[in-house]
Every structure is written in structure tokens, then in C-alpha cells.
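J.: When you get a sec, could you give me coordinates for this:
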Amino acid sequence: MIPDSFIQELLARVDIAEVVGRYVQLRKGGANLLGLCPFHNEKSPSFTVSPVKQFYHCFGCGAHGSAITFLMEHTGASFPEAVRSLASTVGLSVPEENRSPRQQAEDARRREEVSRHSQMLEMALAHYRKSLKQSPAAIRYLQERGLTGTIAAQFGLGWADADRQGLAKVFPRYDDPLLVEAGLVIESEDGRRYDRFRDRVMFPIRNARGHLIGFGGRVIGKGEPKYLNSPETPIFSKGNELYGLWEGRLAVRSEGQVVVVEGYMDVVGLAQQGVGNAVATLGTATTPTHVQKLLRASDKVVFSFDGDKAGRRAAWRALQACLPLLRDDISIRFLFLPDDHDPDSYVRAFGPEAFRACLDEAVALSRFLLDELASRHDLSEVEGRAACVHEAKPLLLAVPEGTLRLQLQHELARQVLLTSDELAGILAAAGPGPGAKPAPGRPSAPAAPAPPAGQGAGDHGELPPPWEGGMVVPDDPDMGWQPADSAGDEGYYGGYPDAGSSSGYGGGQAQQGQGYGKGGGGRRNFGDRKDRGEWKGKGRGRDEGPPSLAPPPGRRPVTSLAKRLLRLLLSHPELVDEMGEQQLEVLDKGPHLHLVRDLVVLAQASGARHLGALLQAAEPDSDLALVLQQALADVMAQAELPEPQVEWEDALRRIELDALRIEQSELVRGGLADPAAKAHYLELSQRITVLNKSSAR
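T.: Coordinates of the predicted model:
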């Protein structure tokens, strides 16, 4: 493992403009640099690099990240490879975290094993690609499917001939045990060996980093099985991988969605016709791991299955895998083509625009779920409706709590002639489901109670009423506050011409007296907290979910307090240098501010002092990482504030004022009969006065 501290030191030393500039022609555009995005096709530059914030962001496709992320995404390097490459340019040596000699030896053995597996697979792929050029039957098959040499090169297609030991020409040591372990060779019980793949078009399978991890082979005649995958190996697990995810990564960004189809040929055929954002599971049912990878690639997913019974069964299994991972800000839909078509045949028959039109009409997951449940039961009978609820219970309980689940419950209740409350009671009696977690939300602020009968507003003695001066206990603390590899594609089929169809898609995240001035007392350096050193965005706040950065429908886009603070910190991470325990406690008082606090802790723990470093330090797929990614465009476009420290101090002051006023209202609700309560009320009033005076300065 490479220590986090080294990653932050590296990012502080490298210049992202220089790193990106090796691959992209950049020009000055105000405080930033502009260029044509290397991750999607565009004619006008929307790709922006910030030398100050040390990150890049494309306003066209959403690609973003640090210098490390850029190398990984653009060159296909792994994380360690990208780190080592950058370190070599600034004269740094990459250290390893302290590990025992046994652990280091195991790490070295594992790296060597993976390296040898990868080398063997690449050597086999080179053999298969060369063999394709020498097989008229395989070329004819691909041409009949409308595939050109260009698309074959883009996906690295090959051919495994009928020779039982064809790979012996490639590997002189055909008895090497690693050939069996890599899934290239099968050894029978009597010790005889033969190639696993024979008489098949070969589809190399790459992981999300572009590394070759296995193969899929398809017969071109009547043999069985039609598709054959590599077996489970140390680097390949077919239940975790998606074919085409690497090859289609640019198209997924460009199209804004990912389409899941059933086979390799569907993926390649769609790409040939210009629909390059398709992926396929490897002959297995869709798993939660698949869904996680899909949602990492895009927040819009369309499953496209055949319209027959088998296709609908596959779709239902995919739906069940999606349920625990649903969120209010994603879209998962299902497309069922006519019985006599798969995606490949449909797009060849009617064209890519007709297929895209079908995608636009795909059925929402919620509609598919409710319609499928209704089709399985006779809802005109009491028994049928009861059975429908019985089947729906575990499905609904698998969905995380939130608006989507609430809407599903409302729709199902209407469908089975129950009230929403009745259905909610049935689900509550069943207990929480495996995917259930608290919904995003906040506790409601207590409303100030009406004074008891016969007691006026001034009956609390000399205590100032909490509503004096127009103060209203805020129900929403944010409400209204607006602070002042395709080489060699030419002649890929050798001496044979390409098919007649056009080539498709071509592409390859102080208290006393002074408010919150810099000299506030009672601060403690972050180093005093020993429990935060490894924090990377997990844990706190995860169950509550990230706040959406988009304005609610129908409301004026008001910059909320939480969003404002996040953007302020992202633009000026150095603000955390002046924060201590007192300020963190203030953030704890504000509902919805847990992610702001988490960002402060992350910056202090990691030492990140620019946005690129913060992005790299955040735990991937955490709520904090998601919010950082959503805020990138706003941060890039945001003008520099003249006094960010003043903005920050003013925000903390407002948070504490709201918290103090809510606490006063709670004391009023208790009647203030206790002298200690009255004394505490007066203390709160004095603190409010201090904060108001410091705000007026």
C-alpha cells in the first residue's frame, strides 16, 4: 500500500497543467486552461484545467479528477502505476507502508503472479488476432454480422482455430502450470492438455482499468456452448465483470447513460452502428457488483433484454439486484425488444436512431416492478391482492428508505386497495429489509409552544422572549440564507475487405467576545485527535445520504448553507488550518452539516490543501466523494471571493445563532419553572447578543 501522506505530498509537488498538457493542447482561458476533452468527441473546448485548484473538469461529459486520476483514465494505468509515473517526474521515490517481511513477500508474489497471468493473456491475444487474419471463415462471419476491421480492432477480436494445442506455438513450455491457472489450457484427469478455446471468435475481456483479464469465445457454427468464458482465475471473476465497460467508457460519458445487453456480439454490433455505450454481463445473471459498477459509470442505466420469457426473467433478476442500491438521484429503466430481435439485430434492421428512440421509451424500474407484481396475481380478488402484498414486502424492504421507496409504497397501496398508512404498517410489522437504511433527512426543529392559559409573553420574568426582534425558530437552517488501444486497425482482416457497413463509434468524478475570529480560544490542534488519521469519507453521515446539489423542482435556486460551506471549503481548503474543536462542535449543531464537518476532518487528516488533493483523499463511492463530484462544476465556475475567511466565520456564527435559538425555544416549551433553566436561558441570550454584535462589526 502507498501511504496516503505520500499521495498528498506528490499532489502538492506535481502541476496538473503540465501533466495534462503532455496529452491535451491547452490555452489560457481566464484563471483556468481550456482544451478539447480527451474523454469525448467535441469541437468546442469544454475541458477545463485549474492550476490553482489542481484538478480538471469537463463541462461536456463530466470527466474530472486530479493528476493521478487523469493518468489512470487517459492512459489506462493502474493507481500504483500512475503514482509511480508522476513520482518519477518530480524526483520522488514511492514508499510502501510498514509491512512485515512475510507480507512484503506475499505482496511481491501476488504482483508477480498477476503480472505473469497478464503477460500470458496478452501473448495469447496477439496469437488470436493474428489467426483472425488467416481465417476466411471467421472474417466472413464477422462481415455477415456487419462488423468492419476498424471495429474488430477497437475491441481486439481474434480467432482460436481448431488445433487442440494451438497455443503450443506461442508458449514453448506448454506444460507450464500457469497456463491452466490462467484459463488458457485444460488438463484432463490423465494429464493430457489441450486449448480451452478452439474454433471460436475470441473477445478479450478487460477490466475497468483496461487490463486484459480473460476471454470469451463464440462459435460461428452450430457447436455448443455458443459462448464460452475463461474460468475463475486469480484475476478474473465473471460474476464481477462487464464486457465492453473499458471500450465504451468514452461513449458512456458522451451519451450520459449505459446500456446493458445480453451478449458480446450485441455490444460490438451496437458499437459498429454508433451506439458505443453498451456493456454485457458474461453469461451470468446481473449481480449487485455489476450494478455498483454500472452506477459508478453513469447515473442512468438501461437494461435491454429480449421480450421473451427468458428475457423477462433476466430483467426481473436484474431488478432484484438493483433494489438495495437504488437512490433518488439515479435512473434505472428496462427495454424489451420484440421477440424476434436482440439489440444487435434491431439496430442493423432499423438503425441506431430507432434504437435510441426505444431507449427513450424504456420502462422505469418502478413501473416494471409494479406491473410485474400485478401480472402475477388476480387483483380483483382479496386473496390475489393479499398475495401481491406478500410478494412485494421483501422487495420494498430491500429498497433504501427515501422518496423513491415512499412513492413505490404509495403506488402499490393504490394498486391493492390499501391506504398508504395501512401498507406502511404491514411493512413495519415485517421488520427492516436487507437494503433498508435511514432516509436522507433531518430532525424537525421544535415549534415554540403557546404560553399556558393566563400566562402572557412576559410571564417568564425578565427573560427576553425568543421571538423578540422578529426571530423565528428556523424549520430549515438553510432557508433563504445567501451570504454577502486501436493501433493496427487498418487492414485488420488482412487481405480481406471490410464489411460494407460504416464504422461506428471511434472512441477507444472564540467564543468570548469575538465570535469566530482567527484568535479564538480553546482550540486544539487536529493532531490531538488520534481517532481521525485514517478517515477518508466513510462512516459518519453515510446512512443519511448526501444532500442533492440541485435545487428542488419549482423553487428558486437558493444557495443553501450546507452547499455554500462545501463550495467555500473546496475553493479554499486552507480555511481548515484555523479550525479547532470549538468550530467542529458548532458544525455538529447544524442539521445537514455532517458532510461539511467530514470535509474539514478529511482536509485536516490528509493535509490536502487544494481541490485535486481532496478528491484523491476522499474514499471512492463515499457520500462525501459523491458530493465533491457534484459540486465540481460550480466550484470551477465560482469567482474567487475577496474575503473567504470572513465568509466562513459569518457562516459559523449563523449556525450557532440558529442552534442557540432552537435551544431557547426548547427551554420555553419546558415552562422555565426551574431556576437552572432560567439561568441557562439568560446565558444563551447573552451569547446571542455577543454573536449579533460581532456580526454587526
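J.: from here on, contacts and neighbour counts on C-alpha atoms
T.: Will do.
J.: and residue 685, what helix or strand is that in?
T.: helix 675-696 (DSSP states H and E).
J.: Show me what that helix is packed against.
T.: helix 511-514, helix 644-669 (3 or more Cα pairs under 8 Å, 6 or more residues apart in numbering; DSSP states H and E).
J.: Off-centre distance for that helix?
T.: 45 Å (Cα atoms, centre = their mean, to the nearest Å).
J.: what do you get for stretch 219-234?
T.: On Cα atoms, centre = their mean, the centre of stretch 219-234 falls 32 Å from the chain's centre.
J.: Looking at the helices and strands packed on helix 675-696, spot the one closest to residue 182.
T.: helix 644-669 (56.2 Å; Cα to Cα).
J.: Now do the longest helix belonging to the chain: distance to the chain's middle.
T.: As assigned by DSSP state H, the longest helix anywhere in the chain is helix 101-133. Computed by Cα atoms, centre = their mean, the chain-centroid distance of helix 101-133 equals 29 Å.
J.: now the angle from whatever helix or strand comes next after that helix to helix 101-133?
T.: Later in the chain than helix 101-133, the nearest helix or strand by DSSP H and E is helix 136-144. Counting by axes from the mean of the first three to the mean of the last three Cα atoms, to 10 degrees, helix 136-144 lies at 90 degrees to helix 101-133.
J.: The structure of the following sequence is requested for comparison with the preceding one:
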Amino acid sequence: MLTPQWLDELRSRISLSGVIGRTTRLTKAGREFKACCPFHNEKSPSFTVNDEKGFYHCFGCGAHGDVIRWMTDQRGLSFMDAVKELAVEAGMELPAPDPRAARRAEEQKSLHDVMAAAQSFFVHELSTEGGAAARRYLETRGFPARIVQEFGFGFAPDSRTALKEALHQFPHEMLVEAGLRIVVEDRDPYDRFRNRLMLPIHDARGRVIAFGGRILDTAKTDAPKYLNSPDTPLFDKGRTLYNLHRAAPAARRTDRLVVVEGYMDVVALAAAGIAEAVAPLGTALTEHQIERLWRVVETPVLCFDGDAAGKRAAKRAVERALPLLRPGHSLRIVSLPGGMDPDDLIKAEGPQAMERVLEGGKSLVETLWEAERDASPLVTPEDKAGLKARLLDHVETIQHPDIRSLYRRDLLERFDSFAFARRDRQRGSPRGVAPWRAAAPPPMPAQARDRLRRIGNGDGLLAAVVAGFIARPAFLARHAETLAKVDSPDRGFAATIDALIEISERTEPLETAALHTILAERRLKVPQPSDYAGMRFGFLEAGSGSGGDELAEALSLLVERPAIEAALAEATRRFEQELSDEAFAEQQRLRERKLAFEARLRQMASSRAGQE
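T.: Next up, the predicted model:
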């Protein structure tokens, strides 16, 4: 029996780019590979291969799949022949047939038949006289007929036995196991869903595995407004995302996946033209669901209602995500205005307003900072110390060492600015805002200051970092993903970086001399001391025990610098247009962050050059 876990292990052991590269010429492009699509004729490459996500995709013809799909579609093998060939390559034994697993698979297949029959029954009942109230509710929501049909809306009659009678061809035990009937002691069994508007819940393959029902008789205050199927052999609510089977293809086209609080929010967004939306099912977002989101896009957008409950849900999602963070994968958080849900906002201001909200999301670290800062009054030193302790507690949950270090630095910078900076009123501040003025940096020798100016304004830092990795190749594999984020205007250094990332994937030990030989053979640019203004960074000096840590920090500064400068330029532009307190505060926050960035770079420079 080929279980999903066994197939996932097979995929993880195989290099997708290695398999595809045997018949298709691939070119490294950052963390991905590009090529002209092998499935259709084209002159410019639109076919990408992503080893981290484990799939290929063509933006021209839409071809998409994993390594098994490649073997079946491109090589023409059957599914089992493809699996057998890949298993030999991965050094894995095919699992022996398991009679119990085969029996469970047959039972699940039968349960799928039950759920499909139930869905047909609910859809039919919506069109009958008994479904009139459900149809009127759908009209009040403004859902067009195509949306009602696409999402499979139905109606469960107000009867304790209607579903059982309609599905009489299935044993009663199967209806109970599928979550459609309820058995209690000393009472007759009865249908779980009664007098409710019904929505089917699908798995990733588009099969019905559960249902959600919205109450229509609002006078029943003791009944839940929404009722979902219980966990069954087909349905695990903590591992299922509503609408993922429709949203994933749309998300891969737009590179955006939106997570909302409920499935009616998903339907409202689809009706407004936003097809890439999913929702959890009655629970807070789980770790497994976050991992499922990251398999589709690297930074999903979590959209919460703007009320207190929405803020609590956002904080819970952040806390769940922190231990799972890895390079390139995060979350963006948006809150809807005025306690609205997506449908309210779309009806009030149109789909464009929803798009604007989704484009203005906050980063995960910013959401965490604001949630803890606003959690309680910060009046006394003890209050502020408590804030710092909570922030550091969150940081310690992050498993990835580089991300943990960067979060600690970011949050401590925000805390220091909040807790210690002097508040000086400046003339011209909008409406009496008292911005925090960063302390003047300590003086430094003129020679070091001149070198720092050249490093900060040119490509000196980039050249030093590249030289550092050539001098310390053992650190390449550890930091290759971060290095891939460097965007250099110098084509020579950009080509060298691509080569270093490619070389880092080799299994044999790397040595500086060998690197020099490879780069020379490829006629790639190797940094010279003159390229980094003669600065003597610690990671460039032989025998420096902390060189690896300093190299990692210099790389993070290199990646962070353009983002800070772009954000500050945008904040300044916004302030000049709006002249608002909020815009001014954001400009000052980014200015302080840039000053802190420059202070750290100056410190790294001063510790060496300043001693000459």
C-alpha cells in the first residue's frame, strides 16, 4: 500500500531538478531553475522548477506537477512504473501489500460514495419547495447562480430521517461513520444536519469528505449558527483547508493565497473575483494547515475581521507559525476595517476595497510587536520589562537559528526605540507629534568614516560578503538560501553568487583554492580588496573564531539594506502626500531602523579599520 507518507518520503529523496535536467536544459535563477517548456514550443523560458516546493510549473501552458507527474506526463510511464523507477533511484523498497490497509482503502472508497450521494441529495433538496428559505438566504447574500452551482450549495430538510431514507442503499453504520447520522443512548438515531443551508467540504483531489451547515431558523438560539461534520476516516478538520482544491491552482497563477475566517467568507471573495481564498474549519489555524499553505505559496495572506476576536485570532496564528518559520516562508496579516467581514467590505465599498486591504498586509514580526505592545498598559519600568520578556519568549520558540537571531534583533530594536529613545518635539511635526530622535552616533576616525561611506553607498559590502564566502566555503550550504535573496546590480557579482549557490549543493567538501579554480574556469568575478574599499572585516581575516557569525550578520545586513531604503522612501512619499500622524510615525520608525542599521555597519567597520 503506497501511503501518502511513503510517497512524500519518496519525493523528498529525489532532486526534481536533477530528474528534469536529464532531458531539459535548466538554468539556475535564484532559488529556482528556468527552461523553455518541454510541453509546448516557446522561444523564451516560462517553465520553472522549484526543488524546495517540489513542483514544476509552466506559466505559458499551465503544465504543473511533482516528480511523479513528470515521469508520467513527460516520460509516458504509468503511475506505478514511475514510482518503481524513482524508488530504485531513491534507494527505497516498495511497501509490501498490507491487507488491513487495502481493506481501509476500500472502506474509504465506500465512504466517498456515501458522501457523493449525500451531496447529490442536498443539492436536489435546495431546488424543492422545502428549500425555499435556503434559496431566499442565498439571494440576500447576493451570490450569483454560477457561484451557488460551483460551490455546491444544498439544503438539509428539517427531518430526523430524510437523509437516511434517501440513502437507503447504504448501511446505517456507514452513514454514522461518515458523520451524517448521530447515535445516542436511549434515543433513536437521527440525521446530523436538519433545516440548514449545506456546503460540501472537499479534499485536495476535489472529493466530498465532509459538510458544513448554516442554520436557517435564527429563532433557535440554542443551536450553533454553523455546524461542521465531525472528524471521520475521511475528514480531519485540523488538516483540511476549505476550498484548497479550487484555490491552489488560482494561487499559483497570482502568487497569492488568502486565508479568511469562515467558508462563507471564501464564497463571498470568489463571487467578487478573488478565487485564491481558503478557510480553516471551526478551529484556529493549525501547524499542519500552515505547512499546507506554504506548499502553495511562500507568504500566504491571513485576513481577519477587525474586531477583538479577529486580533486574538491573528495573534494565535502568529504564535503557531513562529516555530515553523524557515527562510523565505512567512505570513502577512491584514485586518479588515471597522469590525467588517469580507462580504461587508465588498458590499460597502466594492471588490477594489478588498484588494487594497489585501495589498496592505503587515509582516509577521510587525504583527507580533504590535500585539504584545498593545496587550497591556506600558507605564512603569516593570510594565516595559514585561513586554521585553514576552517578546523574547516568542523569539525562543523559533527553531531556525538565522531567523531566530534576526527576529531577536528586530524586536529588540523596536523595544529600545520604544522604551529608551528621547522624545523631542520638533518644529513642523504634524499636529504636535513628538517624534523620537535617534541619538547621534559616536565619532569615528576620518579614514574609517570614508571607507564606511564607500561601503554603504556602493557594492563594497556585497564584495566583502562574496569574498567572505570564498574564504570560508564551509558556510556556503548553511546560508545559500539567504545568499539567493541578494539582488546585485553588478552582473559580475550576480553571476558569481549564482555559481556559489550552485556549488554549495555539492556533497564533497569545499575549499577556497578549489573555489578559485572553478570561478576562474568560468571566468567569473572574484572580489579584490579594492572592491570593498580595503575594509578588514573579521570574517576576511584568517583564524577569526567569530568570523562565521559576523559573515552571517553581514549577509543579513546586505539583504536588509535595500528593503529598508525602499520602505523609508515609500514612507517619506506617503508622509509628503498625507501629512498625517500615522505616516510621520512610520517614517520616523523606518528612519530609526536605518540609523540602527548604519550604526551596526559602522561598528563592524570601526572594530577593524578604526584601529589603523
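J.: Among the helices and strands packed on helix 675-696 of the first structure, which comes closest to residue 246 of the first structure?
T.: helix 644-669 (41.2 Å).
J.: which helices and strands does the closest one pack with?
T.: helix 561-571, helix 581-588, helix 675-696.
J.: List the buried residues for the shortest one?
T.: Within helix 581-588 of the first structure, the residues scored as buried using 16 or more other Cα atoms under 10 Å are 582-584, 586-588.
J.: can you confirm residue 56 of the second structure is in a helix?
T.: No. Read with DSSP: H, G, I helix; E, B strand; the rest coil, residue 56 of the second structure is strand and lies in no helix.
J.: Hmm, it is touching residue 50, no?
T.: Yes. Counting by Cα atoms under 8 Å, residue 50 is a contact partner of residue 56 of the second structure at 6.1 Å.
J.: between these two, which one's more packed in?
T.: Counted by other Cα atoms under 10 Å, residue 56 of the second structure and residue 50 do not tie: residue 56 has more neighbours, with 24 against 17.
J.: contacting residues around the nearest residue to that one once chain neighbours are set aside?
T.: Leaving out its chain neighbours, the residue that sits closest to residue 56 of the second structure by Cα to Cα, 6 or more residues apart in numbering is residue 49, at 4.3 Å. Going by Cα atoms under 8 Å, 6 or more residues apart in numbering, residue 49 of the second structure touches 16-17, 32-34, 55-57.
J.: And what about residue 49 of the second structure, helix, strand or coil?
T.: strand.
J.: re earlier: tell me the one of the buried residues of helix 581-588 of the first structure nearest residue 680 of the first structure?
T.: For the buried residues of helix 581-588 of the first structure, the nearest to residue 680 of the first structure is residue 586 (18.1 Å; Cα to Cα).
J.: residues in the first structure matched by stretch 346-353 of the second structure, start to end?
T.: Aligned by TM-score structural alignment, stretch 346-353 of the second structure falls on residues 347-354 of the first structure.
J.: Other residues contacting the matching stretch?
T.: 146, 270, 273-275, 355.
J.: could you dump those to JSON lines with neighbour count, secondary structure and distance to residue 166 of the first structure?
T.: Compiled in JSON lines, the contacts of stretch 347-354 of the first structure are given as follows (neighbours: other Cα atoms under 10 Å; DSSP: H, G, I helix; E, B strand; the rest coil; distance: Cα to Cα, whole Å):
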{"residue": "146", "neighbour count": "21", "secondary structure": "coil", "distance to residue 166 of the first structure": "28"}
{"residue": "270", "neighbour count": "27", "secondary structure": "helix", "distance to residue 166 of the first structure": "31"}
{"residue": "273", "neighbour count": "22", "secondary structure": "coil", "distance to residue 166 of the first structure": "33"}
{"residue": "274", "neighbour count": "19", "secondary structure": "coil", "distance to residue 166 of the first structure": "35"}
{"residue": "275", "neighbour count": "24", "secondary structure": "coil", "distance to residue 166 of the first structure": "35"}
{"residue": "355", "neighbour count": "20", "secondary structure": "helix", "distance to residue 166 of the first structure": "40"}
